[in-house]
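In: what follows is a predicted protein model with its sequence.
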Amino acid sequence: MRAERLVALLFVLQRRRAATVAELAAELGVSERTMHRDVAALREAGVPVWTEPGRHGGVRLVDGWRSRLDGLTSREAVALLAMGVPRALADLGLGTAVSAAHAKVAATLPAELREQAQRVAQRFHLDAPGWFRREEESEHLGALARAVWAQRRVRIAYRRPDGQVERLLDPLGLVLKAGVWYLAARPADPGGHPGGDSGADPGGDVVRTYRVARVTATTELEERFERPAGFDLASWWQRSSAEFERSLDRVPVLVRLSPRGVRALPSLLDADTAAGALAAAGPPAADGWTRVELHLEDPVVAAGRLLGLGAEVEVLAPPAARAAFADTARRMAERHAQPPPAGRQR
């Protein structure tokens, strides 16, 4: 983007103090004609840059002048001003910090570059959760974020399918996945305990995953903990997610999808699963329907998930999945064949 390139040019001139147009164009990967326009744009934006003709001439910044963005790259400067305050950072209690950073960057960028960055923000927006999937309410997210930052042990009440339990944890990090917050934590109880998807950090300590929306109470303790040596949240999450997916029993389910069913599949299943299955499928048949092999949970669960496609899908195999799909569809049809009871019409 031009705004990013202009800030990059500004930093190059600060570093080199002087360079020919050809040298600047080569460093930024643009033509010399484009570089002449960019130098003129910097000058119009209020940056004291001047050009000197001749064999040993070039583009220079006025001696002694520097921007106050020395600690930021061009990409960081424009992206920071353009991205607004993401909902996720606000939920973590960092919204004020991002707003303050915006104010500092806005105060140091020349007006024209600042306006260009703001135009970027008006044209690009990130909305992470999928369609028809709202972010979960995570009442205790802020408290857990404070404990993660301060490296303080927490005691939580956690809702599980078999009832509520209490856990003592060393909170190591928070991950936002498809609108759902997860806490990565090391059990602090002697011997550890079950509680979610688990993995091991490089030091051998068990780290488990807790869905933040299922935390019903949080108490931050005065006791601090030491983070496991070598623990990297992003790497651990990638390994843990892969292990969890491999732990699920998967069966191949062969289906036929109408053109509308093909378009709707990514919104019904995991987007990566759907994309991989559709990429491996052959071309549509003469009637427009496409045979697709999906790898899902057991046949009954698979049939339940595919019901969201309605009449746009036909389950071909395995027989148990086809029978479960047909049985559920039949019971739904029977229920809707009769007028609803009088008391349920309103």
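Out: That came in fine, so what should we check first? Just so it is clear, the model here is predicted, and its values are computed rather than measured. Numbers count the residues shown, from 1 in each chain.
In: rest of the way, CA atoms for contacts and neighbours
Out: Will do.
In: where do the strands of this structure begin and end?
Out: With DSSP state E, the ranges of strands along the chain come out as 18-19, 49-52, 58-61, 152-160, 163-177, 180-187, 198-200, 206-211, 215-224, 251-257, 290-296, 313-317.
In: same list (the ones you listed) but as TSV, adding mean neighbour count and distance to Gln338.
Out: Shown next, in TSV, are those (neighbours: other C-alpha atoms under 10 Å; distance: least, C-alpha to C-alpha, whole Å):
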stretch	mean neighbour count	distance to Gln338
strand 18-19	20	82
strand 49-52	16	80
strand 58-61	19	82
strand 152-160	19	38
strand 163-177	18	39
strand 180-187	22	39
strand 198-200	18	48
strand 206-211	21	41
strand 215-224	15	42
strand 251-257	19	29
strand 290-296	20	34
strand 313-317	20	25
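In: export these to JSON lines and tack on distance to Ala103?
Out: Listed next are these as JSON lines, based on distance: least, C-alpha to C-alpha, whole Å:
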{"stretch": "strand 18-19", "distance to Ala103": "30"}
{"stretch": "strand 49-52", "distance to Ala103": "25"}
{"stretch": "strand 58-61", "distance to Ala103": "25"}
{"stretch": "strand 152-160", "distance to Ala103": "31"}
{"stretch": "strand 163-177", "distance to Ala103": "26"}
{"stretch": "strand 180-187", "distance to Ala103": "29"}
{"stretch": "strand 198-200", "distance to Ala103": "41"}
{"stretch": "strand 206-211", "distance to Ala103": "34"}
{"stretch": "strand 215-224", "distance to Ala103": "32"}
{"stretch": "strand 251-257", "distance to Ala103": "51"}
{"stretch": "strand 290-296", "distance to Ala103": "49"}
{"stretch": "strand 313-317", "distance to Ala103": "52"}
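In: take the one below as the second:
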Amino acid sequence: MTAARLAAELEVSVRTVYRDVEALHAAGVPLYGDAGHRGGYELLAGYRTRLTGLSADEAEALFLTALPGPAADLGLGPAVAGARLKLRAALPPGLRAQADRMSRRFHLDAPGWYADGDDVPFLPAVADAVWRGRVLAVRYRRWTEPTDVDRRLEPYGLVLKAGRWYVVAARPGGSGPRTYRVDRILRLTVTDDGFDVPEDFDLAAHWQAYQRDFHARLYRGEALVRLSPRGLTRLTGAAARAAAATGTREPDGWTRARLPVESTDRAHDQFLALGSDAEVLGPPELRARLAGTARVLADRYAGTGRAAHASGAREDS
């Protein structure tokens, strides 16, 4: 086709056609031009691009193709479906069959077993502000008093952790980015004020550092504990890692280890859940607290048993 016919077909100027042809040449597309009355531009026979027709939303959604739930939370569910369909169509038949087999054999489910998922109605708006670099005006609910506060936030990025969404954001004029749970945003307005994310900011590196600092602040104490083989397998997270690092096997088959704890209250509940598979040796106040709870439970269940027996005896008589 001649430049004039292409310009008419695409509703652009001939000059635009010349410019775009040069750009296609630079990108390696085999487009050739012949001069003369019967000349024009011609694409090499049989040439096909590897990927065609992806919209901007579909291209942005590619990294979420294995996470349909989070993609839907972000408002990108249809875009992810479209991107996956077009990617599949672009694959050679052999690879397409292999990809189909993979999708039937493997499934990624990010949230934990005991969480139904948070209600995050403002997540799409936060994601849009992250993408466009817009300041957010939010009403946010904190853990400490005053619980409900107004904040202006510059959202640097979003993180999905165990099925829960977090936004890493800085306050204008503040000391640096902090982490906010998206489900704790009570009210939100996307302002027209823009901001620039610092060039040296790395979201993944920031999140790793945040997690290290979080655990350092969370576990400020430790407990000396004996664990049965079954109790050892019931540990998770930081406790399981600490048991592996500090545990020593004793002659009776139990393991003695130093485990990190948040507080006496939290540790009391944590070790009580292990029942007879754990014995806390220290600190003394935690051991005394557990002993007191054990006595109360023993008396309660012994009393329940006597009451049930007495009730049964009266019915029989």
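Out: Looks like it came in fine. Predicted, not measured: the structure shown is a model, and the values here were computed from it.
In: hmm, who's touching stretch 5-16 of the first structure?
Out: Residues outside stretch 5-16 of the first structure that contact it (C-alpha atoms under 8 Å, 6 or more residues apart in numbering): 19, 24, 28, 38, 41-42, 59-61, 66, 70, 73-75, 77-78, 113.
In: identify each buried residue in that stretch, please.
Out: Of all the residues in stretch 5-16 of the first structure, those buried under the rule 16 or more other C-alpha atoms under 10 Å are Arg5, Leu6, Val7, Ala8, Leu9, Leu10, Phe11, Val12, Leu13, Gln14.
In: quick one: it aligns where in the second structure?
Out: Using TM-score structural alignment, stretch 5-16 of the first structure lines up with nothing in the second structure.
In: quick one: what's aligned to Ser103 of the second structure in the first structure?
Out: Match for Ser103 of the second structure (TM-score structural alignment): Ala121.
In: what residue of the first structure takes the place of Ala205 of the second structure?
Out: Under TM-score structural alignment, Ala205 of the second structure pairs with Ser235 in the first structure.
In: that match and Val175 of the first structure: what is the separation?
Out: Counting by C-alpha to C-alpha, to the nearest Å, the separation of Ser235 of the first structure from Val175 of the first structure is 12 Å.
In: list the residues that contact Trp254 of the second structure.
Out: Applying C-alpha under 8 Å, 6+ apart, the residues near Trp254 of the second structure are Arg226, Leu227, Ser228, Pro229.
In: now the alignment partner in the first structure of the third one, nearest residue through space, not along the chain?
Out: Pairing criterion TM-score structural alignment: the partner of Ser228 of the second structure within the first structure is identified as Ser258. Counting by C-alpha to C-alpha, 6 or more residues apart in numbering, the nearest residue to Ser258 of the first structure once its immediate chain neighbours are dropped is Trp289, at 4.5 Å.
In: tell me who's in contact with whatever residue of the second structure lines up with Gly142 of the first structure.
Out: In the second structure, Gly142 of the first structure lines up with Pro124, judged by TM-score structural alignment. Counting by C-alpha under 8 Å, 6+ apart, Pro124 of the second structure touches Asp73, Leu74, Gly75.
In: the residues you listed in helices, which ones?
Out: Secondary structure from DSSP state H places Asp73 of those in helices.
In: who wins for neighbours among the contacts of Pro124 of the second structure?
Out: Neighbour count (other C-alpha atoms under 10 Å) singles out Leu74 as the most crowded of the contacts of Pro124 of the second structure, with 20 neighbours.
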